[in-house]
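Peer 1: Make a model of this:
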Amino acid sequence: MDNKHEILQLLRSVASGDTSPEQALLEFKQSPFEDLGYAKVDFHRNIRQGAAEVLYGAGKTPEQIIGIASAMGERGCRNILITRMEADAARQVADALPLEYHPSPRLGIAFPGPRTSLGNIVVATGGTSDMPVAEEAALTAEAMGNQVTRLYDVGVAGLHRLLSRLDVLMSARCVVAVAGMEGALASVVGGLVDCPVIAVPTSVGYGASFGGLSALLSMLNSCASGTSVVNIDNGFGAGYLASMINQMEGLEES
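Peer 2: Next up is the predicted model:
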């Protein structure tokens, strides 16, 4: 079973008498995962969590990525996220299966297909240098079926740039604030909006920024309520969490 819709179809088929309970049980037994030797591909991730398994590309060979993504594609999975995949590996993967690759955030989407566009997530950055992390967040959220609005280079060094887009910020269901240096953007945004803010510290900064640690600590110590923080440069984690928040609000509205 690839998703909740297919499971519901199977259960309705059992209820109508078109499928026997024994046949349905066999379907479920065959579904949970496939053992490829180097990976156990979790086909029930979508059922449990609402999104298919995501491949972490760093440390995997192109052959392993191809094997895992192909197994998922054969089960009908679409828009399979592959994070932290280098360009050389992406070229080899693209030769073997359909792939949409974005070099700046090093993110691939295997077997790209139609996507819904629910709600509105805003992804904002303090500076242009934060864009690779922000794009990882934005593309993750889009692949998971969300509408994303990008507000790039609106940091506190020129606060009027952010304030000129208050209409966009205040209509968001969730804001992802991506910033390095002292990480002040998240606190500013958190003081302006009535929705959850996900702060993403980046490793952008001079000298004693300690690879993003200074931004991380600033965001953790934010006085703005309703702000959560993910790890340094973790755009994927922020995009995934933003999607969950956005889609939960969408269910409540419907």
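Peer 1: From now on I want contacts and neighbour counts done on CA atoms only, so please keep to that.
Peer 2: Will do.
Peer 1: what does the longest helix along the chain contact?
Peer 2: Assignment by DSSP state H gives helix 235-253 as the longest helix of the chain. The set of residues external to helix 235-253 that reach it, using C-alpha atoms under 8 Å, 6 or more residues apart in numbering, is 83, 118-121, 133-141, 144-146, 173-176, 198-200, 230.
Peer 1: one more to put side by side:
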Amino acid sequence: MTEQEIAALLRQYKAGQLSESQAVARVQQAGVEDMGFAEVDQARERRQGFPEVIYAAGKTKEQVAAIMASLLAGSHKSVMATRADREMYEFVREKIPAAEYEEAARIIFVRRPRQDVNPDKKILILTAGTSDIPVAEEARLTAELWGNAVVTHYDCGVAGIHRLFAHMHDIEEARVIIVVAGMEGALASVVGGLTDKPVIAVPTSVGYGASFHGLTALLAMLNSCAAGVSVVNIDNGFGAGVLASKINRLS
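Peer 2: So this is what the prediction gives:
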């Protein structure tokens, strides 16, 4: 609700035109747009600083386009739909010409300019291998759309640890570090031991049979002996990007 709408509601209640229960119901409903197939949380930006993000997998292209249009109408910030394919994007673009798509990140988005990006507050994203890049790109684009400066270095895992040490300057300069790794997930522990910054570890479903589709990396990261390493779910680049953004934007 806008300030004017809240003021009008209070005046109606004060004048006896609305009961207390009716006023409460109006406030509760104000931040939700019921579309039948979805209840769009238009108040999320006020609570969390960014509009609701659409998880496109499992939704029809018509549903994604409609939800995105609703969110764009209710916000001046970027809007995004994760885990989307190109066919879905082509449909959305017909309805929303400003929509863009990044194949590796699998994100449809409408980018709106932000004036609050601080280039001195950087999020660093590291991957163990090239196969981890799609998850890292999801994290990168998410963090950028949330208003952060992001630096990436890919394919610098423990099988050639000297590649990681070549990026020590950026490791030291970063305020938050996202480490994306499959296989045995060892890179998160190594980075955690090299920095005093928070490390967000993202296990990926990359690896041979005994990696169990990312479960091995997940358990290794959860059991890290390096202090200050937190872990998100398998392949959850989006979650890592959001968490890193929230940490990075603390004063």
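Peer 1: residue in structure 2 matching Leu33 of structure 1?
Peer 2: No, residue 33 of structure 1 isn't Leu; it's Phe. When structure 2 is aligned by TM-score structural alignment, the residue opposite Phe33 of structure 1 is Val32.
Peer 1: show me what contacts its match?
Peer 2: Remark: with contacts taken as C-alpha under 8 Å, 6+ apart, Val32 of structure 2 is in contact with 39-43.
Peer 1: just Ser70 of structure 1 next, same as before
Peer 2: Leu97.
Peer 1: quick one: it from Ala143 of structure 1, how far?
Peer 2: Spatial separation of Ser70 of structure 1 from Ala143 of structure 1 under the definition C-alpha to C-alpha, to the nearest Å is 18 Å.
Peer 1: and what of Ala224 of structure 1?
Peer 2: Distance check for Ala224 of structure 1 against Ala143 of structure 1: by C-alpha to C-alpha, it reads 29 Å.
Peer 1: So these two - more neighbours on which side?
Peer 2: Under the neighbour definition other C-alpha atoms under 10 Å, Ala224 of structure 1 and Ala143 were set side by side, and Ala143 has more, 24 against 16.
Peer 1: Could you tell me how many residues sit around the closest residue to the more buried one other than its chain neighbours?
Peer 2: Residue nearest to Ala143 of structure 1 in three dimensions, not counting chain neighbours: Asn79, with 6.0 Å by C-alpha to C-alpha, 6 or more residues apart in numbering. Asn79 of structure 1 is surrounded by 23 other residues when neighbours are defined as other C-alpha under 10 Å.
Peer 1: what do we get in structure 2 for Asn79 of structure 1?
Peer 2: In structure 2, Asn79 of structure 1 lines up with Ser78, judged by TM-score structural alignment.
Peer 1: Its match contacts Arg111, correct?
Peer 2: Yes: contact criterion C-alpha atoms under 8 Å: Ser78 of structure 2 and Arg111 qualify, at 4.7 Å.
Peer 1: For structure 2, which segments count as helices?
Peer 2: Shown for structure 2, the helices assigned by DSSP H span residues 3-14, 20-30, 44-48, 61-73, 86-95, 133-145, 162-165, 168-173, 187-192, 215-222, 237-248.
Peer 1: for the last one, which positions count as buried?
Peer 2: When neighbours are counted by 16 or more other C-alpha atoms under 10 Å, the buried residues of helix 237-248 of structure 2 are found to be 237-246, 248.
Peer 1: residues in structure 1 aligned with it?
Peer 2: Under TM-score structural alignment, the match for helix 237-248 of structure 2 is residues 235-246.
Peer 1: Find the nearest non-adjacent residue to the match of Phe33 of structure 1, please.
Peer 2: Closest residue in space to Val32 of structure 2, ignoring its immediate chain neighbours: Asp41 at 4.9 Å, by C-alpha to C-alpha, 6+ apart.
Peer 1: any residues in contact with both of Ser78 and Arg111 of structure 2?
Peer 2: Leu145.
Peer 1: wouldn't Ile193 of structure 2 be in contact with Ala227 here?
Peer 2: One thing to correct before we go on: residue 193 of structure 2 is Gly, not Ile. Yes: between Gly193 of structure 2 and Ala227 there is a contact under C-alpha under 8 Å: 7.4 Å.
Peer 1: Who has more neighbours out of these two?
Peer 2: Here Gly193 of structure 2 and Ala227 are compared on neighbour count by other C-alpha under 10 Å; more neighbours surround Gly193, at 17 against 13.
Peer 1: Aligned to the more buried one, what sits in structure 1?
Peer 2: For Gly193 of structure 2, the aligned position in structure 1 is Gly191, judged by TM-score structural alignment.
Peer 1: Its match: what's it in contact with?
Peer 2: With the criterion set at C-alpha under 8 Å, 6+ apart, Gly191 of structure 1 makes contact with 224-225.
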